[in-house]
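Undergrad: mind folding the following:
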Amino acid sequence: MSRAMILAAVGAACLTATVSIAKKYTDYTPQKGLWEVNAIEVDPNHVDDYLTGLRKSQVPGFEVMKAHGIIDSYKFLVRNGYNKGAPSVLIMTHFTSAAMLEPDQARDQMVEKEILAKFSEEEGKVAVAGYEKYRTFVDDGLWSEVTMAK
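TA: Purely as a prediction, here's the structure:
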């Protein structure tokens, strides 16, 4: 008898329980574009060196990409504190659309030429020399931003 009561209670609970499923455009709205997030573990004694190198090597390229509408934003985030094996620097670039990730030979070669005019390949090699001693790439992913309904 008690087994039947337990089964009845479980059945009643299943009937009264409702599954809450988030609804796109009701509960949240996907935003246009994609964020590429590079997560890098940097030795805590070299974070300033790394950021200085990124300012010289990455920012000019990001600005060229911005001027051509490939990206519309970029950010550098630095972790306060250190946790071995976890990222301490995030490099984030926002592509205006997923289509910007598609190859376009004319655009890509023009952008590369402009970047190399601002920061040569040789300067790039010098800027990253030594990075392998104090940085490790942890993750590189594409993220979609969503805005939650109020």
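Undergrad: make it CA atoms for all contacts and neighbour counts henceforth
TA: Will do.
Undergrad: tally of neighbours for the residue nearest to residue 135 when sequence neighbours are not counted?
TA: On the basis of Cα to Cα, 6 or more residues apart in numbering, the spatially nearest residue to residue 135 that is not a chain neighbour turns out to be residue 42, at 4.4 Å. Residue neighbour count, defined by other Cα atoms under 10 Å, stands at 27 for residue 42.
Undergrad: in contact with residue 42, which residues?
TA: Applying Cα atoms under 8 Å, 6 or more residues apart in numbering, one finds that residue 42 lies in contact with 50, 87-89, 134-136.
Undergrad: now the closest residue to residue 61 other than its chain neighbours: how far from residue 62?
TA: Leaving out its chain neighbours, the residue that sits closest to residue 61 by Cα to Cα, 6+ apart is residue 115, at 5.3 Å. Distance, residue 115 to residue 62, by Cα to Cα, to the nearest Å: 9 Å.
Undergrad: the residue nearest to residue 61 against residue 58, yeah?
TA: No: judged on Cα atoms under 8 Å, residue 115 makes no contact with residue 58 at a distance of 9.6 Å.
Undergrad: which one's more surrounded, these two?
TA: Counted by other Cα under 10 Å, residue 115 and residue 58 do not tie: residue 115 has more neighbours, with 21 against 16.
Undergrad: let me see the contact set for the more buried one.
TA: Taking Cα under 8 Å, 6+ apart, we find residue 115 in contact with 60-61, 64.
Undergrad: what about these, which are in helices?
TA: 60-61, 64 (DSSP state H).
Undergrad: next, the second sequence, to be compared with the first:
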Amino acid sequence: MKLSQICLATACLAASGTAQAEIFTSYAPSKTVTNVTMVKVNPNRVDDYLDGLKQTWQPSCDIQKKMGDVVDCGIYINEAASAGPFNMILTVTFKDAAAMEPNETKYKALNTELRKYLEESKQKSIVGSYEEFRTFWGEGNFRRVEWKSK
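TA: As a prediction, the model looks like this:
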């Protein structure tokens, strides 16, 4: 479901005078938290950006999944002709909010594993080139709405 549809559904629910949705009665926020990063990539450079993400971002996601804090990662490309302010979304779904907290031990373990796949100098070179063709548009942390049975 598109982010705009989720926002619209939430707004309609909040604005409706007859709807009596109540947290933990008719719905509950999920335990998982999805970090969503919205990016504007120059149209002729999407493949270049994806190639870089495959070498840098994806291994990091895979390692965090093995470590148990991340349950899913995804990259989504807007195929609409008028993509709006961003044309790519990167998502990382954490098992819970606590998994997002800073943790020095986990950070060091992640970097140790990442270095097995990618040397730091190569990572800096790849990531440094991103500035040529992408701009961050925004970021947010979202919880899925889980409806309760009546």
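Undergrad: residue 51 of structure 1 versus the residue nearest to residue 135 of structure 1, what's the distance?
TA: Distance check for residue 42 of structure 1 against residue 51 of structure 1: by Cα to Cα, it reads 10 Å.
Undergrad: and the residue located most distally from the centre of structure 2, what does it touch?
TA: The centre of structure 2 is farthest from one residue, residue 18, which by Cα atoms, centre = their mean lies 33.5 Å away. By Cα under 8 Å, 6+ apart, the contact list for residue 18 of structure 2 is empty.
Undergrad: just checking, residue 17 of structure 2 is part of a helix?
TA: No: under the criterion used here (DSSP: H, G, I helix; E, B strand; the rest coil), residue 17 of structure 2 is coil, not part of a helix.
Undergrad: tell me how far it lies from residue 27 of structure 2.
TA: Counting by Cα to Cα, the gap from residue 17 of structure 2 to residue 27 of structure 2 is 17 Å.
Undergrad: what of residue 50 of structure 2?
TA: On the measure of Cα to Cα, residue 50 of structure 2 and residue 27 of structure 2 end up 36 Å apart.
Undergrad: OK, contacts around the residue most central in space within structure 2?
TA: Central residue of structure 2 (Cα atoms, centre = their mean): residue 91, 1.9 Å from the mean position. Residue 91 of structure 2 makes contact with 34-37, 72-75, according to Cα under 8 Å, 6+ apart.
Undergrad: and these, which are buried?
TA: Among these, those classed as buried by 16 or more other Cα atoms under 10 Å are 34-37, 73.
Undergrad: of these, which is the nearest to residue 7 of structure 2?
TA: Distances from residue 7 of structure 2 to these, taken as Cα to Cα, are shortest for residue 36 (13.6 Å).
Undergrad: which SSE is immediately downstream of whatever helix or strand that closest one lives in?
TA: Under DSSP states H and E, the secondary-structure element containing residue 36 of structure 2 is strand 33-41. Per DSSP H and E, the first helix or strand lying C-terminal to strand 33-41 of structure 2 is helix 46-55.
Undergrad: and the strands in structure 1?
TA: 28-30, 34-42, 71-78, 89-95, 135-143, 146-148 (DSSP state E).
Undergrad: which part of structure 2 matches the third one?
TA: Aligning strand 71-78 of structure 1 against structure 2 (TM-score structural alignment) gives residues 70-77.
Undergrad: that stretch against structure 1, how far on average?
TA: Stretch 70-77 of structure 2, aligned to structure 1 and superposed, deviates on average by 0.4 Å (mean Cα distance after the TM-score superposition for structure 1).
Undergrad: show the end-to-end separation of stretch 123-135 of structure 2, please.
TA: Separation of the first and last residues of stretch 123-135 of structure 2 by Cα to Cα is 18 Å.
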